[in-house]
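In: What follows is a protein structure lacking sequence information:
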C-alpha cells in the first residue's frame, strides 16, 4: 500500500529528528573526548611523561598529630614534639647492606643495630618504609638530608613524637605510648593502617591506652613521585589528616605534684577527691618514673633499675594496690550496725584489751584496753574490742553489703590500667574462692579491716567521700573531650539514715580533734578548715602468742617489708565537706604517725589552693612545718601550658 504524501513527509521529519539527536550525542562524546585529550596533553603532560620515563606515583600515609592532654586548669601534661628520623623502603634500593653502611657513615648506627634493621626490613613488606633511626639531632638530620639523593630508598622525615613535659608527676595515670608491636596488632581485629607504620606510637598504659582511638586521629595522605631507582623525586599532592581529640582531666597539676613530693621516698599512694561531684583532683603513686624513657626506648639498665626496686615504681598503687584497710574499715562496720538497728549512739561496750570467742583470744591494739566506750569513743580511740563485739551481732553479710554501698569491693570505672575491685568478703565468696566455710574468727578479723578484706586507696577515698556527702559519689577522671564537657548527673542519695551518718562523722571528727584522738597530732588549727578522719594500721605478719608474752616487736626494729601498713582517710572542711583524701604508706608503721601527717598537708594544699599558710598548723608545729615545706622539691606550672617553675 502506497503512503500518502502526508505520511511520507511525516516519516521524513521523524528520521531527521532522530538523525539530529544522534548527531548531537556523537558530537557531545567527541567534544568530551577532545577536552580529555587536551587535559592529558597539556595539563597532565608532566605526570604522563613521568610514567613514560619509568617513574611511579606512590601513596604515603601521613601520621596525624596525637591529641593533647591537659589538667583541669589547662596545663599541658601530654604533648608532641618534633622528631627527626630516617626511613628505608626495601623495594626502592638494590643493595640494603651497602645503603645501611653508607648511613652508618652519616649518623650513629652500631653494627648490632644495623643487623636489627636488616632483619626488620626483610620481615616487612617491600613497600613498607622502616624507620632506621629517630630522635636525630638537627646536625645529623641536615647531614643526612644533603646526602639523601645518593641513597636510593632513604627518606629523611620530620614527624611528631610524644612527650610528657611534667615528667613523673602523671606517669601512672597518663601512662605512656610506644611503638606498635606484633602483639598489639594481634589483639586488634581490623587494625588501622596507621598502626602498620613502623615506629608509630600507640598508647600502652593508662589514659593513653584507654583513650587510644580518641587520641590517635585520622591519617592523611601524600602522593609522591618515585623514579625507577626508588628515589623520591617530588610531592605531587597532599591531604592532611585529622588530629586526635584533646582531653582535659579533672586533675590539678599543682596538687598532684605536691602530693607526690609529700609522699617523698615512701612506697605510698594518695588520692584526693572532690566530694561534691567525684572529680579526682590528685591520684599519686610513689615512687614514680619518667614516662619519656619509654617513648624514646628505655635502656636495659634503666628498666632493670625500675623492676628491681623493692618500692615498685612501675606499679600504680592507687588503683592496683589492694591493702587490708585496717581501722579505716570501722566506719563501714559502724554504719552496718546503725542501719540494722543493732546499736545506737549511746550503746557501750567494755574493752579489757582483748576479746575471746571459741577459745581464741583477739587482742585490742591497746594492751590494757580502753574501758567502757560508745560509738564515738570507739572511733576516736580506735578500740578494736568494740568492733569485735559488733561484728558478732551484725554478721559478715551486712558488713559486706555496707562496704559495697560505700564503694569497697566495687570496681570503679576509671580510664586507668588494671583497676582492682578489692574484696568485701562474704560466706559464699570464701567458699567459692578457697572451698572453705566461713568462721567466726573471719568476721572478727573483718571488723577491723583485716583478714580477707582488701581495698585500694581509690576505694578508700570513695568511701570517705560518700560518708562526708551522704551520696553515692563516683570518681571521675576525664572532664572534657575536644572542648565538650562530659555530662555529669547528680549522685543519688545513699539511703542511709542522717542520724547514723552524723554519729559516724562526729566520731571521725573526734579522731582528729578529740583529746584522745588517734590523729590529734595532725589536726588543722584553722577553724574554717577543720577536718574529720580515721587512722588505720594493718598487719602484714602474724604475731604469735609467745611474742605477745614477751612484748610485740616494734615496727622500727623490723625489716622494712615486715612493718605494718599505715593508712589515713579524711575529709574537710567538717562543716561543709569539699575534699576527701586517702593515704596509704606501705610498711609505714602506724597510721597516726606515717599517713595522717601526709594526708593533712595534702588536704591543706587542696583547701588553700597552694602551699598552706603556717597559721593553719598548731603553733607548736609551725617551725617544723616551715622547714618541711621549704625542703620539698616542688615543680608547679606558672601559667597554662607546659612551663614549669621551681617553687
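Out: Perfect, I can see it now. Just so it is clear, the structure is predicted and the values come from calculations on it, not from any experiment.

In: can we go C-alpha only for contacts and neighbour counts from here?
Out: Noted.

In: what's the single longest strand in this protein?
Out: As assigned by DSSP state E, the longest strand anywhere in the chain is strand 76-89.

In: and the next helix or strand after that one, what does it pack onto?
Out: Elements were assigned by DSSP states H and E; along the chain past strand 76-89, the next helix or strand is helix 96-104. Secondary-structure packing of helix 96-104 (3 or more C-alpha pairs under 8 Å, 6 or more residues apart in numbering; DSSP states H and E): helix 111-123.

In: Pull out the buried residues from the longest strand of the chain.
Out: Across strand 76-89, burial judged by 16 or more other C-alpha atoms under 10 Å covers 76, 77, 78, 79, 80, 83, 84, 85, 86, 87, 88, 89.

In: Okay, angle between it and helix 96-104 too, please.
Out: What separates the directions of strand 76-89 and helix 96-104 is an angle of 130 degrees, with axes from the mean of the first three to the mean of the last three C-alpha atoms, to 10 degrees.

In: returning to that earlier point: of the buried residues of strand 76-89, closest to residue 368?
Out: Nearest to residue 368 among the buried residues of strand 76-89, counting by C-alpha to C-alpha, is residue 77 at 52.2 Å.

In: Would you agree that closest one is in contact with residue 162?
Out: No. Here residue 77 lies out of contact with residue 162, judged by C-alpha atoms under 8 Å, at a distance of 10.7 Å.

In: Could I get the contacting residues of residue 580?
Out: Shown in contact with residue 580 (C-alpha atoms under 8 Å, 6 or more residues apart in numbering): 272, 273, 274, 275, 461, 464, 465, 569, 570, 571, 572, 603.

In: okay but the last one is in contact with residue 578, surely?
Out: Yep, that's residue 603 we're talking about. No. Assessed by C-alpha under 8 Å, residue 603 is found out of contact with residue 578, at 10.0 Å.

In: okay, pairing it with this:
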C-alpha cells in the first residue's frame, strides 16, 4: 500500500524532532560528564592523587601539652620533658611479629614493656599508634629512621612526658600521671578521643587527678601522607592543640622540702597553714616515694618495696589518715564548757590521779595526780581528770558541736586524694553506726580526744588556726589556675566569746613558755616569735607497759599543734609522729623547728632556740643542709 506523501512528511518531521531531542540529551550528558571529569582531573587532581591506590591519608591526634604545676613563688613542681619513643601501627605493619623482630635487632626492647604494648595493640583499634619503646636514646631513634623502609608501620616520635623535678618532696600532694585505664574511661560519660590514644597520660592521684580537666588541654590533629608500606611521606597540614592550664599551688617549695627533711625516716606528717587566708604553706608526709617511677611504669619489685613498708610511704598521712587527737582535743572540751556557761576559767577540780565513773577508773597520765587545777594549769600540764569532770557536766552533744565548729568531723575541701572527714561522734552516730546507746564512759574518753574521736593532721591545723583567730578558717591549696586567682574562702566569725578564746590561747602559751608546761623544752626563745601550743599522746592500744617495751607499731602516736607568733598569729602548725610516744618529746621539737623555719623564711639563728639545745640544733642544721645538697645532686643526676 502506497503511503500518503503527507503522512511520510509528518513521520519524517517527527523522527527528526525526536533525534534532535535525543541528540541534545546525549550532548548535554556528555557535556556534564566532561565538566565533572575536568573538575576531578584538574581542580581535584591533588586530592585524588593522594587517594590513589598506592597512597593513603591518615589523620592523627596530637596530644596537647599538659599544664605545669608551680609553687607559690613560681618554682616548677611538675613539668613536661621531651622524650623519644617508637610507635607501631598494627594496620600498617602487616606482620607485626616480623616487624618487631627487625626492630629488636636495632633497638633494645624491654620485655615487660613490649608484652604490655602487644597486649595493648590487640585490644586497640588497628590504626592507632602503640608505643613499644619509650624514653629511648637519640642514637636508637636515628637507627630506626635510617631503616624505616624495612620497618613498615614503625615511627620514631618526639613526645612530652611528665617529670617531677623535686621527686619525693611533693608526691603526696601533686600525685602523678599514668596511662589511661578502663577505670579512668569509666569516669566519663563520653570520653574525649584523646583519652583513647594508647599511653596517653592522665592524672591518677592528687592535684594531677583533681585538676585533670584543666591540666589536660585540648587535642590537635595532623594529616599525613603515607605510602603503601605505611611510611610517612609528608605532613599535609597540622592543627595544634590547646595546652593545658598551668596550676599554681599555695605551697612553699623550700618550706616543704625542709619539712620533709626534718621528718627524716619517721612515719610522720606536718601541716603548716597561713591563719589569715588559710593558705597551706607545707603539707608533708614521711616517708615518701618518687612519682617519676609511676609515670614511667613502676616495676613489680619497686612497687612491692613501697607496699610492704610498714611506714606506708604511699599513704598521704596528712589528709588520708585519722588519729585520736589525744590531749590536743582538750581545747575543744574547754571551749564547749565555757560557751555552755558550765564553768569559768577560775573553776578548779581536784585530780587524785583518776576519776571513778561507776565501777571503772579513768586514769590521768600522772598517776599521783595534779591536785587542784584550773583551766590554765589543766592545759599547761595536760591534766586528764579536769576534762573528765567537764565531760560529765557538758555532755557529748556540746563537745561534738564545738568540735564541728572547729572543723573536726568534716572533710576539708582540698584537691588531694582520699581526704578523710575524721570522726566527731555523738549519740546519734553511735546508735546509727554501732547499734548501741552512748555511755558516760564514751563522753569521758572523748573529752581527752580518745575513744571514737578521730582527726587528720590537716584538721588539727584547721582547728588550731580557728582557735588563733576566732574565725572559720578553711584551707586553700590552689592559688591560681591559668593565672586567675582562686579566691580565698571568706572566713566568718565562729561566734565564740572572745574572752573564752583568749583564756584558752593564754593557757596554750603557758604550755610552751611556762617551766611547768609540757612543751617548755621545745619553746621558741625569740620574743616576737614565741608560740602557743598543745601536746598530745594518743593510745594505739590499751596497756600499762611503757612505749619502749612494746613493738613499734603498738606504741602511742605523738602529736603537737601550735600557732605563732602568739601576739600576732601568722601560721598554725600540726605534727603527728606515728608510734612516736609522747607528744612533748617526739612531736614538739619537730613542730618548733618547722615553725621557726616558716617564720624566718629559711634557717633560723641559733639564738631562737633555748641555750641548752643550741649545740644539738647546730649539728642538726648542718646535717640537714648537707643532706639537702646531696638530694639536689642526686636529683640532677636522676634527671
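Out: That came in fine, so what should we check first? Just so you know, these numbers come straight off a predicted model, no measurement behind them.

In: Could you pick out the longest helix of structure 1?
Out: helix 5-38 (DSSP state H).

In: Pull out the buried positions in the helix or strand following it.
Out: The helix or strand immediately downstream of helix 5-38 of structure 1 is helix 45-52, counting by DSSP H and E. Buried positions in helix 45-52 of structure 1, judged by neighbour count with 16+ other C-alpha under 10 Å: 47, 51.

In: Mean per-residue distance, helix 45-52 of structure 1 versus structure 2.
Out: Compared with structure 2 after fitting, helix 45-52 of structure 1 deviates on average by 2.9 Å (mean C-alpha distance after the TM-score superposition for structure 1).

In: contact partners of the very next helix or strand once past that helix?
Out: For helix 45-52 of structure 1, the succeeding helix or strand toward the C-terminus, using DSSP H and E, is strand 56-62. For strand 56-62 of structure 1, contacts defined as C-alpha under 8 Å, 6+ apart pick out 50, 194, 219-228, 240-241.

In: And residue 235 of structure 1, how far from residue 154 of structure 1?
Out: As judged by C-alpha to C-alpha, to the nearest Å, residue 235 of structure 1 and residue 154 of structure 1 stand 15 Å apart.

In: I meant residue 305 of structure 1, not that one.
Out: Using C-alpha to C-alpha, residue 305 of structure 1 is found at 37 Å from residue 154 of structure 1.

In: So which of these two has more stuff around it?
Out: residue 154 (29 against 12; other C-alpha atoms under 10 Å).

In: residue contacts, the more buried one?
Out: 86, 87, 88, 89, 148, 231.

In: Where do the strands of the stretch 451-600 of structure 2 begin and end?
Out: According to DSSP state E, counting those that start in this stretch, the stretch 451-600 of structure 2 carries its strands in the segments 478-481, 484-485, 532-538, 557-564, 571-577.

In: which one of these lies closest to residue 588 of structure 2?
Out: strand 557-564 (5.5 Å).

In: related to what we said a few turns ago, give me the ChimeraX select line for the contacts of strand 56-62 of structure 1, limited to the buried ones.
Out: A single ChimeraX command is used to select the members of those judged buried by 16+ other C-alpha under 10 Å:
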select :194,219,220,223,224,225,226,227,241
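
In: Can you get me a residue count around residue 625 of structure 2?
Out: 15.

In: Which position in structure 2 pairs with residue 491 of structure 1?
Out: Under the alignment (TM-score structural alignment), residue 491 of structure 1 pairs with residue 491 in structure 2.

In: pretty sure its match contacts residue 472?
Out: Yes. Between residue 491 of structure 2 and residue 472 there is a contact under C-alpha under 8 Å: 4.9 Å.

In: Looking at those two, which has the bigger crowd around it?
Out: The neighbour comparison of residue 491 of structure 2 against residue 472 (other C-alpha under 10 Å) goes to residue 472, with 22 against 16.

In: Residue 612 of structure 1 touches residue 602, doesn't it?
Out: No. Using C-alpha under 8 Å, residue 612 of structure 1 is not in contact with residue 602; the gap is 9.1 Å.

In: okay, these two: which has more neighbours?
Out: residue 602 (29 against 17).

In: Quick check: that one vs residue 318 of structure 1, distance?
Out: Going from residue 602 of structure 1 to residue 318 of structure 1 by C-alpha to C-alpha gives 15 Å.

In: Then residue 90 of structure 1?
Out: Here the criterion is C-alpha to C-alpha. By it, residue 90 of structure 1 lies 47 Å from residue 318 of structure 1.

In: These two: which is more packed in?
Out: Neighbours per residue (other C-alpha under 10 Å) separate residue 90 of structure 1 from residue 318, with residue 318 holding more: 28 against 23.

In: and the more buried one, what helix or strand is that in?
Out: Residue 318 of structure 1 belongs to no helix or strand, assigned by DSSP H and E.

In: How about the contacts made by the counterpart of it in structure 2?
Out: Here residue 318 of structure 1 is matched to residue 318 in structure 2, going by TM-score structural alignment. By C-alpha under 8 Å, 6+ apart, the residues touching residue 318 of structure 2 are 269, 270, 271, 283, 284, 285, 456, 457, 458.
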